[in-house]
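[1] need a 3D model of the sequence below.
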Amino acid sequence: MKRRYNNTILSVIFLFLYACIPVEKIPDVSVVKADSENELLSKAERLFQQNSYSEALKLYDEYISKYPRGASAPDVLMKEGIIYTSTGKHRIARNVYKYLIAHYPDSLQVPDARIEILGTFYNEGQYKEVIGQADEVVKYIRSDPQISRLYSLLGDAYLAVGSPVNSVYFYSKANERSKLPERNTVGKKIKDTIGKLSSEDMKLLLDRVEDNQTRGELMYCLGNAWLKENRREDAFRILSEFIGKFPDHENVSQVKQSLSEFQKISEYNRCTVGCLLPLTGSYKIYGNKALRGIELALSEAMDSVQNPGQPAVNIIVKDSASDPNQAVRAIGELANEKVAAVIGPIITAEVAGKEAQQNGIPIVTLTQKEKITDIGDYVFRNFLTPKMQVEAIVLYAVKTLGMHSFAILYPNEKYGETFMRLFCEEVASLGGTIAGAEYYNPNDTDFRGPIRKIANSPAFDALFIPDAPNKAGLIIPQLALYNISGVQLFGTNLWHSDELARMAHKLVQGAVFPDVFFAESSSPEVQLFVRNFQKTFGETPGFIEAVAYDTAVMLFQMVRRPDIRDRSSLKNELMRVRDFRGATGLTSFDSSGEAHKRLNLLRIRGRGFEELSY
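    You can find the predicted model right below:
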């Protein structure tokens, strides 16, 4: 129900008697006995108090008719306005107030009449009129009750048009000038409206408002909002300040309890990093590859010659066993062991990420899982993704090779469909076209059907085949059967295998694919990593070892820094990583926690690979 804005008035008059009367000097009237005037006014007042508005209106009208110069005439008009407002006749009430202002400009009721005019607009749903005319009205009011009422009305209007930030601001201005019991009413409005704000809005208002009650409520709500967003250190700071400044606030006890729990959670071992990897189960080969990369980074970090005077770094390794429940339990165990951050997992990253986010632990996942960093601001990803690969291929094809038309042959399963979709989107974004896209059964060995369809497509410059080398090695030789030749072949990082060159040796020459790591790179960082890895483990590392190594090196460097004193600071520092130079090239993290890398583009040459510049 809309709020009604009524003021105390002492008399009433029918609108038709004055609505059209021009502003001019009121003519003299005969002097009547004071007792007759007072008697008429008293009778009208009694009827008004009894809510007999129709009868009261008649007597107020009679008063104005007989005593237009009476001392109570402005009060009578104000009382008439409240009658019309209470009966929903807001336009008539507005004309009453305008008449009062025009004919009794020196009356003390004029400022109230101006405010009540805004009230009639509000009651009619004309909220923008309230906001637009308020600046003019404020010039004519001086008393605290009037100022409080005007600002409260402005707060209501801004709330009605969907601007709770401005609403809270004007409620706070009203609260500065209000007294009990109005202060309780405005205070409830402030509390209810703050509940509609985002944490960013609350922070903005803290820099604008001066009213202590509003500031206290903002600090309390902002602290709780930050707790829900897992901005634990920010929440601790603002809630600690809240307790100090508002020790008598009704929620102080609850805040003290929250801070006590927060302190328990926030305690952590600064130089201990957790590792959550699939060391057993179906994906153990990948987990153990990643662990070897992390262990190499740890051995280098502990080298006292290279890192004199640095605090020791420790790792706690947990096996996810590729099981979601085990991954959740492992994150809980790492939280209890107070690790600074977690590396991994490769599989079960989503459930692990949610648990780490809940515990306020930065976690750098090694997964291709889509939208993994959408879980929260403590969840990062440092891995080779389909999107990265597609962006690198299409950019090279369009900008370096000048190609604009493409075809796609892809397996009818998730991997192929994902790459096909991303490839189409990236080609379109760079102004290219897809001449044809055909899928095949991933279990087939004869691909003549889909190849024939591709051959019948409009001419294209390049063919993209997002599949493993054993499949690509079967498909590529069959292309010539349908006169598909002289086109550039593109694949994914799965083509980084000797098997493809062996299966389709001459036909696959010049094919290009991306990868995040190339062990034969001329990069000094890659050469050092490969040399140390081979010395330690007796084999050449692959991209999983390299990504895990880079991730560990980044984290080990950060946790040792004396200026990073809590997990929130560590999380924020990860977001600020720009062009970290490692075995996988340059790595940067954006504000969402996604890694950005410039991938290697490799070309098949003979039975080996060579780096391309792009």
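[2] only C-alpha atoms from now on, for both contacts and neighbour counts.
    Will do.
[3] check which helices and strands the host helix or strand of residue 273 sits against.
    Element membership for residue 273 (DSSP states H and E) is strand 272-277. Strand 272-277 makes packing contacts with helix 284-301, strand 314-319, helix 324-336, strand 341-343, helix 543-559 when contacts are defined by 3 or more C-alpha pairs under 8 Å, 6 or more residues apart in numbering; DSSP states H and E.
[4] to compare with the earlier structure, here is another sequence to fold:
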Amino acid sequence: MDTTARPPNPGSPMHATIKKNRLLPRLLARLLVCSLLVALSGCAGMFSGSQQAEPPAPPTPPVAVVQPEPTPPPKPAYVNSVAVLLPLGGPFREFGGRVQKGIQAAQDNLAKAGTPLDVHIIDATQPGWVEAVRNLPPEITVVGGPMHRLTLKELETAGMLQTRVFLAFMPSLGEAREGVDAWRFFPSAEDEIDALLRLSASDYGINQFAILRPGDRYGQTMGDAFAVAASKLGAQITATGVYNPQEPAGWQATVADMLRTGGGRPGFGAVFIPDEWARADKVLPAIFSNKVEDLLILGPQLWTEALYRAAANKSQINIQNYRLAVCPGAWWPENQGQATQQLVTAMRAAGDEHPDMWEAVGFDFARMAARLGRLPQGSPPQEVSSRLAQATTGMDFSMAPLTYSPDGKAHVAMYLFRPSVTGPVLLDPEGFRQRLNAIRQKALENPAPETEQSYSPNPAPAAPAQPLQGTPAQPVQGTPAQPIPSAPAQPLGPVPSHRQAIPVS
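    Model (predicted):
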């Protein structure tokens, strides 16, 4: 029997079995690989979590060309800072607003000159203004204002006057001590009276005066101040008339009693009438109706302010009442000084055709503050007064010049004006004196001047004039005729009243 192994017959059952046995492992291997692939793909999802494939980066946009922005102008480097306390509401808002406009005009000029001034404005009519003053930066040691005595009193009560230097825009400080508790940057009643007495007493030699005043607080205050100032010059008050401002029917009798002091002629050469323009305009005719037409009439600054308003409103005035009247003022818009004309130009550019003393106060205060510089906190009053005197010395004021005495008291050398149909006109003292003498000699036929030439600074020589009423008995010679220029002569610059010397006629 042949036992040699032979390969199975492909058609036999055994061959089929062997073939099946060989295919099964392959199938199992393939199934295992598929299961493994499925498992692995599931695991990949599990391990990747919520992460998604990063999208491709977008293409970089083209870089835009950025034009450089213009460089803004540099902020001004303030060399000095001050504060101002003004009433910008209530009944005094007009005056406070005018001071503020003057300050702004000065700031503009200072900025152009390269010395900008930082100004903190505080409205004294708003709640919390005291705290606003208290919380000012420590480098601000100078405050302009206040403008009202009640505001000053509140500062005093709050103990604020000792913390900073206050320059009040007020004629007086009430109970506060000027030059110690506070200072002023404003004309006073004494400045008005000083201007009037320097003309009438010092220059004209009149030494006997009358006071005709209303019986109110203003009339009494001004009348008493005039009497004190006159006595210091050796002059006398020889008559006083006090009328009830609410009873016009009694004014004539009051004036008549005052005029009887000289046995048929007034025993005085000038009369001071400290009253508002509207009422004084009705009192003056009582003097003329008693056939007294040669008194020198001295009015307060209230008259000058009223004359400016009348000119601005084109209102008529009774010029015949003021042939021999003079009144003081701190503002003269026709002054050709640089500061005055700068302010006038700035105000007109802002639409204000008629600036007045209030704008001048703000304009000059800001400019003076820039000259003053910073004051160290706690500076003693003597040092403050000295610094103020230095700052105002040589300063070109837009209003009448202001100075400080060594004890810190302010003085304004006020101008003197005469009333005219065109408003206040700066007084020519010599021409006015000659007119006064001519009226007293009855040499002037027309009692009411028709034109401004009636007040020519160089009139034709009159008859020999006699001394003014109340002056020392000295002969007065006529002035030789001088050539009259083609146009009325105007002063080249402001001439404060205390410097308007009167040559002997």
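[5] re earlier: turn the helices and strands packed on strand 272-277 of structure 1 into TSV, columns for mean neighbour count.
    Below are those laid out as TSV (neighbours: other C-alpha atoms under 10 Å):
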stretch	mean neighbour count
helix 284-301	20
strand 314-319	18
helix 324-336	19
strand 341-343	28
helix 543-559	23
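[6] looking at these, which is closest to residue 82 of structure 1?
    helix 324-336 (63.7 Å; C-alpha to C-alpha).
[7] need the helices and strands packed on strand 272-277 of structure 1 in JSON lines with distance to residue 64 of structure 1, can you?
    As requested, these are exported to JSON lines (distance: least, C-alpha to C-alpha, whole Å):
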{"stretch": "helix 284-301", "distance to residue 64 of structure 1": "92"}
{"stretch": "strand 314-319", "distance to residue 64 of structure 1": "89"}
{"stretch": "helix 324-336", "distance to residue 64 of structure 1": "79"}
{"stretch": "strand 341-343", "distance to residue 64 of structure 1": "80"}
{"stretch": "helix 543-559", "distance to residue 64 of structure 1": "82"}
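[8] still on that earlier bit, matching residues in structure 2 for the strand holding residue 273 of structure 1?
    Aligned using TM-score structural alignment, strand 272-277 of structure 1 spans residues 81-86 in structure 2.
[9] the matching stretch vs structure 1, average distance?
    On superposition with structure 1, the mean distance recorded for stretch 81-86 of structure 2 (mean C-alpha distance after the TM-score superposition for structure 1) is 1.0 Å.
[10] all strands of the stretch 251-400 of structure 2, in order?
    In the stretch 251-400 of structure 2, the strands defined using DSSP state E, counting those that start in this stretch lie at 270-272, 296-298, 325-329.
[11] mind checking how far the first one is from the chain centre?
    What that stands for is strand 270-272 of structure 2. 32 Å (C-alpha atoms, centre = their mean, to the nearest Å).
[12] what of the second one?
    Going by C-alpha atoms, centre = their mean, the spacing between the C-alpha centre of strand 296-298 of structure 2 and its chain's C-alpha centre is 31 Å.
[13] quick one: contacts of that strand?
    The contact list for strand 296-298 of structure 2 (C-alpha atoms under 8 Å, 6 or more residues apart in numbering) reads 196, 269-273, 322, 324-327, 436.
[14] wait, which of the helices and strands packed on strand 272-277 of structure 1 is closest to residue 76 of structure 1?
    Of all these, it is helix 324-336 that lies closest to residue 76 of structure 1, at 72.0 Å by C-alpha to C-alpha.
[15] elements contacting the closest one?
    Helix 324-336 of structure 1 packs on strand 272-277, strand 314-319, helix 349-359, going by 3+ C-alpha pairs under 8 Å, 6+ apart.
[16] could you point out which of those sits nearest residue 519 of structure 1?
    strand 272-277 (23.3 Å).
[17] relative orientation of the closest one and helix 324-336 in degrees?
    When axes from the mean of the first three to the mean of the last three C-alpha atoms, to 10 degrees is applied, the directions of strand 272-277 of structure 1 and helix 324-336 differ by 170 degrees.
[18] just the angle for strand 272-277 of structure 1 relative to helix 543-559, thanks.
    Using the same axes, to 10 degrees: strand 272-277 of structure 1 against helix 543-559 is 160 degrees.
[19] what comes up buried for strand 272-277 of structure 1?
    272-277 (16 or more other C-alpha atoms under 10 Å).
[20] now those as CSV including distance to residue 547 of structure 1?
    As requested, those are arranged in CSV below (distance: C-alpha to C-alpha, whole Å):
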residue, distance to residue 547 of structure 1
272, 19
273, 16
274, 16
275, 14
276, 15
277, 14
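[21] looking at the residues you listed, spot the one nearest residue 430 of structure 1.
    Residue 430 of structure 1 lies nearest to residue 277 out of the buried residues of strand 272-277 of structure 1, by C-alpha to C-alpha, at 37.9 Å.
[22] for the closest one, give me its contacts.
    Residue 277 of structure 1 sits in contact with 287-288, 290-291, 317-322, 344-347, where contact means C-alpha under 8 Å, 6+ apart.
[23] now do the helices in structure 2.
    Secondary structure of structure 2 by DSSP state H: the helices cover 13-48, 93-112, 129-134, 149-157, 189-197, 217-232, 251-259, 277-288, 301-312, 338-349, 357-372, 381-392, 429-440.
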